[in-house]
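Q: Pasting the sequence and the predicted model now:
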Amino acid sequence: MDLETVRTFVAVAEAGRFQGAADDLSITQQAVSKRVAALERTLGVRLFTRAPRGAELTIDGRAFLPHARELLRVAERASASVRPGRRPLRVDVLASRSAQSGLMRAFHRAHPEIELDVMMLFDIETAVTALRTGAIDASFRAVAAPGRPLPEDIAAVRVLDEPLQLLTGPAHALAGARSVTVAELVGHRIWMPGIAPGTEWGAYYDDLVAEFGLTLEVTGPNFGSDALLDTIADTPALATFMGEHTRLIWPADHGLRRIPVTDPTPVYPHSLLWHRDNPHPALAALRTHLAARTAGHEAAGTWVPDWVLPRDPR
């Protein structure tokens, strides 16, 4: 279906006259008539009847009009989606209250003129595919080092190392501690039902368990953060890990404790990924913003798996 004929049909319907549509579109009345006739041949119906006061929609024309308007709106959105400078910067984060989301909120405060679309994809494979197809402009992920490389057309830089904290209920054996060492966590049940096999965060926690002999339980359905917090608050035998910059809200009577983990401090390595040929002008602004505002912890006293991307030397 020729969109120009659809656009002309809508113009005639709104103007109520062929000449009025011609004036609005800056074309001749004859051209308007030819376009409407071509659309009628495509659809196999009459769209207008001539009347003393101009052109009136037939019953088929009235039925087609809302769909014609939607076709034009879809065409405009499709065009804008690939027009750098006219479309939002599309960024993938892992969760709405994660450290990654906090980085994007800070970027938005620093650059309110840049329109953003923030979305949440499932895993790194999905994110890389979206980067390569242009569905998104950037993604925050934990990225493998050169031994497990990304595709050559995908660039990545490690932008934030987030310390893990232990989250316990008020009756947990470690609830009163100001900090806990990794060794002190051995033998305690750490419940994380949101870990999915084959994901980059699944690989991170697999290595954490293997390195320090921790007991990580992923049993049971993942009902979301509220259910997790309720269970941790009510179950003295369970604790969970939470990123230092993760922002969650729970009722005051839960009495939950966030306890720093030390000796060493496990840190989750957030990297920014983008397609090397992506021309979106706001992408450079995001990279500059992150380089200026984010910082990793010193290597001494922290732990990451040996497969993660090295930190940016800047």
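A: Perfect, thanks for sending it. Numbering: from 1, shown residues only.

Q: When you work out contacts or count neighbours from here on, use the C-alpha atoms and nothing else.
A: Fine.

Q: all helices of this protein, in order?
A: Counting by DSSP state H, the chain has these helices, from start to end: 3-15, 18-25, 29-43, 59-80, 99-110, 124-133, 182-185, 200-212, 225-234, 281-293.

Q: Which one of those helices lies nearest to residue 144?
A: Set against residue 144 and scored by C-alpha to C-alpha, the helices of the chain come closest in helix 200-212, at 8.6 Å.

Q: another structure for you, compare them:
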Amino acid sequence: MDLDLAQVRAFVQTADHLHFGRAAQQLALTQQALSKRIARLEEGLGALLFERGPAGVALTPAGLRLLGPARALLAAGEAAVAAVRREERPVRLDVWGHLFAPLRTLREVLDDPASAAVHAEVGPARDLPAVAAALLRGDSDAGFGRYHPFGDGRDDALAHRLVRLEPVDAIMAAGHPLAHRPALRPDQLAQGRLVLPAAAERLDFARRFAEEFAVPVLPGEANLGFDHLLARIRSTPGGFTLFPAEVPLPDGSGLVAVPLVDPTPLYAWSLLRPSGRPAPAVDALLRACAEAGRRRRWLEYRPERDWLPEADQEQARALRPPRPPGRRGPAAVA
């Protein structure tokens, strides 16, 4: 059958809201008109897509199978219209991990003269699950932050590409017993306590670091921002946290950043996109990231020198460029 995009759009909106009234309002239709479009789609496919009952609306197994391809079909339709009209709308890009300042890297990519043809509208997102949901709904084109597998169907529906591997420092009060060291091994942090900026289940990198190097972890609190986290570090005996090395500390914060070596932990920044959805503008952004990474040596990874969580290692090896001089020379760590 030839699928009608208006019917497909009615299906996707209803699947997103699981409510006919709200879906109809979003599409500027009457609820009756929305129901007719979905009924025609179900008739053409020969399958019910929604269960309608007193408890509400739910997708049937057939509806669940249709949802991913339906989103891809709508995106392809948008791309086809834009190609004919020669329209180039900006990439809708969500970022997460705001305490670690992801916009530092994006600015370097997008401000480069070689990226002049890439246009992006950047918006904040709460966390990785929120970005994944927006991508799968089609509300965003791409996301930027640290990706880790979900362990469910979202992993197949999303594709990610490493953009940058950034060394990680330990951030601690100037009076911390280890603050005078020129560098530290990660296992030496077992003498302190890792202060988390948010709940532990939202911080995959910090959890895996603590497990790998047997570092005690304080329970995470509500994420109340950068200043609140720095105040907690100052007030916690033996407290420290982990930050990518180029995140600037405010003047007069009373904190110091101590490099970690032997091994050097790396924080993996990735660009996330839906799998199988045609998006030339996202492809252009990926190429710009790759070019910026090549020139700035963002993807240096040497397993004998660096540490990455296991989920990041395979892709880091695949993208590893020829070995240049060391990014951060070995330091004597007492």
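A: It's in. None of the values given here were measured: they were computed from a predicted structure.

Q: JSON lines for the helices of structure 1, including distance to residue 245 of structure 1 and mean neighbour count?
A: Formatted as JSON lines, the helices of structure 1 follow (distance: least, C-alpha to C-alpha, whole Å; neighbours: other C-alpha atoms under 10 Å):
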{"stretch": "helix 3-15", "distance to residue 245 of structure 1": "49", "mean neighbour count": "20"}
{"stretch": "helix 18-25", "distance to residue 245 of structure 1": "54", "mean neighbour count": "18"}
{"stretch": "helix 29-43", "distance to residue 245 of structure 1": "57", "mean neighbour count": "16"}
{"stretch": "helix 59-80", "distance to residue 245 of structure 1": "34", "mean neighbour count": "14"}
{"stretch": "helix 99-110", "distance to residue 245 of structure 1": "5", "mean neighbour count": "18"}
{"stretch": "helix 124-133", "distance to residue 245 of structure 1": "21", "mean neighbour count": "18"}
{"stretch": "helix 182-185", "distance to residue 245 of structure 1": "19", "mean neighbour count": "16"}
{"stretch": "helix 200-212", "distance to residue 245 of structure 1": "16", "mean neighbour count": "16"}
{"stretch": "helix 225-234", "distance to residue 245 of structure 1": "15", "mean neighbour count": "17"}
{"stretch": "helix 281-293", "distance to residue 245 of structure 1": "14", "mean neighbour count": "15"}
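
Q: Dump those helices into TSV; add distance to residue 194 of structure 1 as well.
A: Output for these, formatted as TSV (distance: least, C-alpha to C-alpha, whole Å):
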stretch	distance to residue 194 of structure 1
helix 3-15	46
helix 18-25	55
helix 29-43	51
helix 59-80	35
helix 99-110	17
helix 124-133	16
helix 182-185	20
helix 200-212	9
helix 225-234	9
helix 281-293	27
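
Q: ok, now which ones touch the most centrally placed residue in structure 2?
A: Nearest to the geometric centre of structure 2 sits residue 145, at 3.6 Å (C-alpha atoms, centre = their mean). Contact analysis of residue 145 of structure 2 by C-alpha atoms under 8 Å, 6 or more residues apart in numbering lists 95-97, 102, 128, 269-271.

Q: Buried among these? Make that a PyMOL selection.
A: Selecting only the buried entries of those in PyMOL, with 16 or more other C-alpha atoms under 10 Å as the criterion:
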select buried, resi 95+96+97+102+128+269+270+271
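
Q: ok, the contacts of residue 145 of structure 2 vs residue 64 of structure 2, which is closest?
A: residue 128 (22.2 Å).

Q: That closest one -> structure 1?
A: Matched by TM-score structural alignment, residue 128 of structure 2 corresponds to residue 124 in structure 1.

Q: Identify the residue nearest residue 236 of structure 1 in space, chain neighbours excluded?
A: For residue 236 of structure 1, ignoring the flanking residues on the chain, the nearest one in space by C-alpha to C-alpha, 6 or more residues apart in numbering is residue 172 at 4.4 Å.

Q: shouldn't that neighbour be in contact with residue 238?
A: Yes. If you go by C-alpha atoms under 8 Å, residue 172 of structure 1 and residue 238 touch, sitting 7.3 Å apart.
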